[in-house]
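> Output the structure for:
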Amino acid sequence: MTQPDLSMDAAVTALAGVDRPRDRDASETYARVWWSVLAEPGDGAAGELVARFGPEDALRIALSDVDDEWSSARSRWMPRADSGAVRRALDAARRAGARLLVPSDPRWPSRLHDLGTHAPHVLWLRGDPEPAESAPTVAIVGARAATPYGEAVAADLAAELAASGVVVVSGAAYGIDGAAHRAALSTEGRTIAFLAGGVDRAYPRGHESLLASIAKSGAVVSETPCGAAPTKWRFLSRNRLIAAVADAVIVVEAGHRSGSLNTAAHAAQLGRALGAVPGPVTSAASAGSHRVLREFDGVCVTSAADVREMLGGPVAAPPTPDGRTDETSRLLDALSSRVGRDTEDVARRAGFAYADAQALLGLAELDGRAARGEDGLWRSVKRGR
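Here you go, the predicted structure:
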């Protein structure tokens, strides 16, 4: 294959409208774009080659026909050595208004360096590239097929943390991820979504408007080039980025084999603080969370205060009257400390949908404000001041 033209002039022309690197960085940035097309996320051989020789010389070695120690890896890179593919990725980025971020940029998330040779070559993003470490960062992850309880807990955690200045990171999937992103946005907080495919392709499609909202005030990020499709492997590889950029990773709700456990494993390997929200012992949706508590020595998380403690307490809780949200107040007003009421009755009295009342009752129980008796009925619990 003909070696790509990595000269400064060629690089500046290729990157026009996508990146404005300093002249001395243009060739390196363009070479990294090539690497993001050639190699799958987390390719250790590609990372080692770039670390040893720099992205430009590494690319020339990768695309040579020499029989050397890189021959095995070269066999998987060469089928993608297509200048047309690189050009199409950059064209798609221009259409999407995406930008590039490279490790030499001061806005690069420095925690990604902890991934070593498995760190991304370049990040493609829509939105503000403000470094995540400018504020405490918490990843909130969990099941796509979440229960109302799980989504309510995720939203409660994300809203309170984002309102107090914490950056909320997740993967933009249905269920827990989406609930966390939406709640952070509702408080005008900052949230970042890491995708498994190109940032020009909304995935899932049902979250197209959510991703657009995230890009306005936060960032939508991927290490795969624009136009790349999300695959099962890329989802798993994407999880290492979510774990790496965070100070703490919280698994809200996850099945026994949930992909969120993959994120938890990366967090444990990287030395990040790790926590999980407990659920009913009979709920399959919380089996993975319980595994985090049991097998990963995770912190039991029942409130945003627990998460702030995991962060070392740098962020104060936002003030709320009597420590309660309006919805919690409505719920407690519908309960009695003397007369037990079933969930349907509580929902009717408070003006909630049944599923919302069920979720809020679960939160109130965790907070010690409500209790369910042996008769299955709910009662409020008075707490000392």
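> C-alpha from now on. contacts and neighbour counts both.
Noted.
> Pull out the buried residues from the helix or strand containing A155.
In this assignment (DSSP states H and E), A155 forms part of helix 148-163. Neighbour counts over helix 148-163 (16 or more other Cα atoms under 10 Å) mark 148-163 as buried.
> and if you look at stretch 39-55?
A39, E40, P41, G42, D43, G44, A45, A46, G47, L49, V50, P55.
> related to what we said a few turns ago, from the chain's centroid, how far away is the helix holding A155?
When C-alpha coordinates are averaged (Cα atoms, centre = their mean, to the nearest Å), helix 148-163 and its chain have centres 14 Å apart.
> Pull the contacting residues for A229.
A196, G197, G198, R201 (Cα atoms under 8 Å, 6 or more residues apart in numbering).
> Count the neighbours of the third one for me.
Spelled out, that is G198. 26 (other Cα atoms under 10 Å).
> And V66, by the same measure?
11.
> That one falls within a strand, correct?
No: V66: not assigned to a strand; according to DSSP: H, G, I helix; E, B strand; the rest coil it is coil.
> Closest one of the contacts of A229 to P21?
Relative to P21, the closest of the contacts of A229 is G198; by Cα to Cα it sits at 21.2 Å.
> Also this sequence, please, to line up against the first:
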Amino acid sequence: MTSSVTTNEDPGEEFHARVFLARVVEPGDEVAGRWIRELGAAEVVRRLRDGGPQLVGVTDRRWAGLRARAGLVEPGRDLAVARDAGVRFVCPGDAEWPAQLDDLGDARPTGLWVRGLPSLRQWALTSVAVVGARACTEYGAHMAATLAAGLAELGWVVVSGGAYGVDGAAHRGALGAGGATAAVLACGVDRPYPRGHTELISRIAEQGLVVGELPPGEHPTPSRFILRNRVIAALTRGTVVVEAAHRSGSLVTARAAQKLGRHTMGVPGPATSSLSAGVHELLRGEAVLVTDAAEVVELVGDMGELAPDRRGPVLPRDLLAPAARRVLAALPGNRAAPPQEIARGAQTTQDDVIARLYELRALGYVERHSDGWKLTRQAMISVRAGRGRR
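As a prediction, the model looks like this:
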């Protein structure tokens, strides 16, 4: 079976049936998904179009509504419009179908309309979702773009929803780094939404992929946005939420990812920001805190792809032997002290302290004052810095 709408070869009855159902059935309809699984798409279409026995799980009223919609569907026209727009239809059984979408069970898409040259299946294998608030802050936009650019530079595909705010920043960050990005839309992929992102989505289609469940010309609705999020979660190896209020749609994506056993991550924000409250709620649960692309890849990547250790700057005192550091730390900061007092603080012998003090004097850390020892100005700065990092 082939998914290309530009081929002269007939892709088969099941393919055309799924094109038909993509316009009749709403995304995420588990009842219709069960029909397709149990009977096959072609049989479901015959029942809807030709008036066969009513299928189980729906009321008479809903069945009549589905049959009325079915009477207006022209799959050949949808395929022709798609072909003219450079769009192909990919469905289960195709070589390009991402198998991870099957984790959605009966809620998996009937098929996906894909605009762009790369293979959807290949790209999905190394993809990460970056989602968040539409009305994001400058911090949120900066973190989304930086995170996406870093992921792109590490060879990962950045997937988002093409919306304003975090989504747009993530797409732009990946594109700016010369990387790969895919937008999953809640409308027909031939009609970019939001309108203000027409240029961005067109650029994504040229350099990456634009994907959606709805056939050409279909418009978005609030419920379609929510249902679209399950596709983003299932398609990718993990979901990163950059900014999200308590009722943000991006939390739906994160929870769908958790339900599917995918990695869920969050970028922390100010504790006082309502736009980070949803992310912080996730982080109090099973989500993992991340601050850059390397930390994301450590979770979603292959074994051994570890983020670098996070350390503060190396101070000169860090290069001292542990015994010398203990002696240095035992000296008072504002006066000279005799060796026996320093020995008690360092929990060692007086002879060991005297030996270490002469080492430290050679390095410029201490100076002798009559019968005692005192920190030099350089050492006082170093010791204070070291204590501040504890």
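> Show me what R52 of structure 1 lines up with in structure 2.
Under the alignment by TM-score structural alignment, R52 of structure 1 pairs with E38 in structure 2.
> so which helix or strand takes in the corresponding residue of structure 2 for P230 of structure 1?
Correspondence of P230 of structure 1 to structure 2, assessed by TM-score structural alignment: P220. For P220 of structure 2, there is no host helix or strand (DSSP H and E).
> any chance you could map the strands in the stretch 201-350 of structure 1?
Here the stretch 201-350 of structure 1 has its strands, by DSSP state E, counting those that start in this stretch, at 219-222, 248-253, 273-276, 299-300.
> now the stretch 1-150 of structure 1
99-101, 123-127, 137-142.
> got TSV for those strands, with distance to G189 of structure 1 too?
Converted to TSV, the strands of the stretch 1-150 of structure 1 look like this (distance: least, Cα to Cα, whole Å):
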stretch	distance to G189 of structure 1
strand 99-101	22
strand 123-127	14
strand 137-142	12
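> Could you say which of the ones you listed is packed most deeply?
Stretch with highest mean neighbour count among the strands of the stretch 1-150 of structure 1: strand 137-142 (a mean of 30; mean count of other Cα atoms under 10 Å).
> distance between the ends of stretch 93-110 of structure 2?
Start-to-end span of stretch 93-110 of structure 2 (Cα to Cα, to the nearest Å) is 11 Å.
> matching residues in structure 1 for that stretch?
Stretch 93-110 of structure 2 covers residues 104-121 of structure 1 once aligned (TM-score structural alignment).
> What number of residues are in the vicinity of the match of P230 of structure 1?
Around P220 of structure 2 there are 17 residues (other Cα under 10 Å).
> same question, the one 3 residues further on
Neighbourhood size, S223 of structure 2 [other Cα under 10 Å]: 11.
> From E9 of structure 2, how far out is it?
When S223 of structure 2 is compared with E9 of structure 2 (using Cα to Cα), they lie 36 Å apart.
> ok, now G238 of structure 2?
G238 of structure 2 is 37 Å from E9 of structure 2, by Cα to Cα.
> now swap in G111 of structure 2 and tell me
From G111 of structure 2 to E9 of structure 2 the distance is 19 Å (Cα to Cα).
> All set now, cheers.
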